[in-house]
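Trainee: Make a model of this:
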Amino acid sequence: MGVQPVWPHGAAPVQGRRRAVSTDHLTRLQQVLRDEAGALTTLADRLDDAFALAVTWMHECKGRVVTCGVGKSGHIAAKASATLSSTGTPSVFMHAAEAVHGDLGMVTAQDLVLVYTYSGETDELVRLFPSFRQIGARVITMTGRRQSSAAHLADLVLDVNVEREVCPHNLAPTTSTTAMLAVSDALAVAVMEARNFRPEDFAKFHPAGALGRRLTLRVADTMRTGDDLAIVGETTPLLEAMGVITRAGSGGACVVDQAGRLTGFVSDGDLRRFFLSGKDARTAATKDAMSPSPSTIEQDMLAFEALEVFQNHPRKIGEMPVVYHERPIGLLVLKDLLRAGLV
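Mentor: Modelled structure (predicted):
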């Protein structure tokens, strides 16, 4: 038997005690989330016309929305800027401490400045307002105190006051920063709807990762063409068709009539079934082994939608001909879609 650990008196990890502590923590976690959710509900019920006007200003802004903050509010401001930029509203975050050392140069008269300060008295932010005025930029202050300096100096005030922080000492910014973040998201969503921002627009700003590929990659971008596309005639000898498939390195070939129209598809599975039937491959034509009227797909379809076609197909197929005016122009292969990182 191995060496047993020596625990301080009363500190042994009793299973029952672990469960009790875990339950206490879970109860507290649930209460914190309920308290913050309640604060957001209260805030939503008392939004005023200032928030609607903020959406209008942001939508009509000819320059950029410059979010500005410091400390915890600064982190929220930075995230708000990132959300705006990714949803079609040009935006940049300016750290208040860096602003007074030259970063104010990024602000122009065409910009809209959105200041984040829950107390409304943060010195690094308050002393920026004269410069904003001199530049000629509009300023919105998001704050928890309507009577603060930052509120009085702004062109528009967004009151995000909460009754108290969920911090047990009512000190650490918790509920207040949640309120700021939620309002920022609400503003971004309202502005993107005003812009009629579409999934296609979203994809332009998210080219990397599965999200971008799902929204931008089309069948034409992934289908096999040229030497990688096997096409044979209906009367092509079956053994010759097998050679064409092998050289293309695909799992099958598109079968066409004399006019070049797709009439069938012969896959590896079709070939195996033909050989197992006992028929003579030496005298057979491709049409003797092909599957007639195969499922097809169009080149303009999103690759992600094409993947769903494969997944929902009643038969487990691995390839589909891509057709244009009834003629095969490519071959879409399931393995290629999976390698493209669409899932």
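Trainee: alpha carbons only for contacts and neighbour counts from here, please
Mentor: Will do.
Trainee: who's in contact with stretch 198-207?
Mentor: If you take C-alpha atoms under 8 Å, 6 or more residues apart in numbering as the criterion, stretch 198-207 is touched by 86, 87, 88, 211, 212, 213, 215, 216.
Trainee: Surely the fifth one forms part of a helix?
Mentor: Yes. According to DSSP: H, G, I helix; E, B strand; the rest coil, the state of residue 212 is that of a helix.
Trainee: still on that earlier bit, buried ones among the contacts of stretch 198-207?
Mentor: Using 16 or more other C-alpha atoms under 10 Å as the burial test, those include 86, 87, 88, 212, 213, 215, 216 as buried.
Trainee: can you tell me which two in the residues you listed are farthest apart?
Mentor: Pairwise distances across the buried ones among the contacts of stretch 198-207 (C-alpha to C-alpha) peak at 18.5 Å, for the pair 88 and 213.
Trainee: One more sequence to fold, the one below, so I can look at both together:
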Amino acid sequence: MSVTDEKTMLKAFDRFDQQALERAMDMARETLDIEVDAMHALQRRLLGDDSVGKAVGLLLACGGRVVVSGIGKSGHIGRKIAATLASTGTPAMFVHPAEAAHGDLGMVTAQDAFIAISNSGETAELMSILPIIKRMGAPLIAMTGNPKSSLALLADVHLDVSVAKEACPLNLAPTASTTVTLALGDALAVALLDARGFKEEDFARSHPGGALGRRLLTHVRDVMRSGEAVPRVLADVPLATALLEITQKGMGMTAVVDEAGHPIGVFTDGDLRRLIERVQDFTKIVIRDVMHANPRRVRPEQLAVDAVHVMEENRINQMLVVDDEDRLVGALHIHDLTRAKVI
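Mentor: Next up is the predicted model:
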């Protein structure tokens, strides 16, 4: 934190006396206590009925998408629930109820499942479109804080997200109620994820721009150097020739191959430094005599993250890439993996 920022923060604190600060801390703690209590109450309700199981069954049977809808704070929560469902193997989207009443309802089909979120269960914008949803034959799941509300009674499955009170001291601003609704949405998504057998690889396919996506979708062939960029020399060449190849290709090493192109060794910058410590005359050295035999290999179709593991375990910065017949087809440097953000 800069000196200026620290001074600004201290001035802000100076505006409050100690009693006001203590009250602020008490309010923060009470908010968390209320929301934790609301979560525990939700958990007890879930253990007491089978509504979540029924909802999961409807969503699993859905041949289309899960359409989530709500307005105001419920709408914000609905968007997050739809996003979580979509990223964990359940195709989903959010539709604003007011927009749905003016054309966006055309996005919904009879093959979809509809999740309507309203704490009161009486939201006018939602209630105006739900009769059409019902006539379509799309299953309706309601998430409300009032089991006797119009929305709850209209739904095929009602999920009770009622709370004893909001964390807001006026008991007005949606706080505890939105927290339990969001948590229940996460519970549905995770239950569906497990039921569908959703794996890390599936998650990566829907998150190609994220770190996990890069780790699980990037293969060695995507980042390896190939063709003339791969340093290689035959086993009987002088050390000077190998050093020239290392310098020209800029990988800090060269592969040593036989006449058929199979790698039989590797020589690195580190090997050269260690050689200098014990050898004075390099002119008569053949690369076969100073190379490391049986170098580490990886195949093009393997995940790049597997190559990272091998490099880390063996404390090496380069690896050779071979085909099914053990012929040299590429090379990897740790910097290549860093640039590809696999590491």
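Trainee: what's the TM-score here?
Mentor: For this chain pair, the superposition-based TM-score is 0.89 by TM-score structural alignment, normalised by the length of the first structure; 331 aligned residues with a C-alpha RMSD of 2.3 Å.
Trainee: Make JSON lines out of the contacts of stretch 198-207 of the first structure and add distance to residue 53 of the first structure.
Mentor: Output for these, formatted as JSON lines (distance: C-alpha to C-alpha, whole Å):
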{"residue": "86", "distance to residue 53 of the first structure": "22"}
{"residue": "87", "distance to residue 53 of the first structure": "19"}
{"residue": "88", "distance to residue 53 of the first structure": "19"}
{"residue": "211", "distance to residue 53 of the first structure": "32"}
{"residue": "212", "distance to residue 53 of the first structure": "32"}
{"residue": "213", "distance to residue 53 of the first structure": "36"}
{"residue": "215", "distance to residue 53 of the first structure": "32"}
{"residue": "216", "distance to residue 53 of the first structure": "34"}
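Trainee: was I right about residue 188 of the second structure contacting residue 58?
Mentor: No. Shown here, residue 188 of the second structure and residue 58 do not form a contact pair, counting by C-alpha atoms under 8 Å, at 11.2 Å.
Trainee: The stretch 151-300 of the first structure: helices as residue ranges?
Mentor: 175-194, 199-204, 209-216, 219-222, 238-248, 268-276 (DSSP state H, counting those that start in this stretch).
Trainee: now, of those, which is deepest in the fold?
Mentor: Comparing these by mean neighbour count (mean count of other C-alpha atoms under 10 Å), helix 175-194 ranks first with a mean of 20.
Trainee: Next, the mean deviation of that helix compared to the second structure.
Mentor: In the superposition with the second structure, the average deviation recorded for helix 175-194 of the first structure is 0.5 Å (mean C-alpha distance after the TM-score superposition for the first structure).
Trainee: Tell me the gap between that helix and the middle of its chain.
Mentor: 17 Å (C-alpha atoms, centre = their mean, to the nearest Å).
Trainee: what about the nearest residue to residue 210 of the second structure once chain neighbours are set aside, distance to residue 218 of the second structure?
Mentor: In this structure, residue 210 of the second structure finds its nearest non-sequential neighbour in residue 204, 7.9 Å apart by C-alpha to C-alpha, 6 or more residues apart in numbering. Per C-alpha to C-alpha, to the nearest Å, residue 204 of the second structure is found 10 Å from residue 218 of the second structure.
Trainee: Could you do residue 102 of the second structure as well?
Mentor: 43 Å.
Trainee: quick one: which of the two has more around it?
Mentor: For residue 102 of the second structure versus residue 218, the count of surrounding residues by other C-alpha atoms under 10 Å is larger for residue 218: 21 against 10.
Trainee: give the contact list for the more buried one.
Mentor: When contacts are counted by C-alpha under 8 Å, 6+ apart, residue 218 of the second structure touches 303, 304, 305, 342.
Trainee: 6 Å instead, please
Mentor: Going by C-alpha atoms under 6 Å, 6 or more residues apart in numbering, residue 218 of the second structure touches 303, 304.
Trainee: Now residue 146 of the second structure: which helix or strand?
Mentor: Under DSSP states H and E, no helix or strand contains residue 146 of the second structure.
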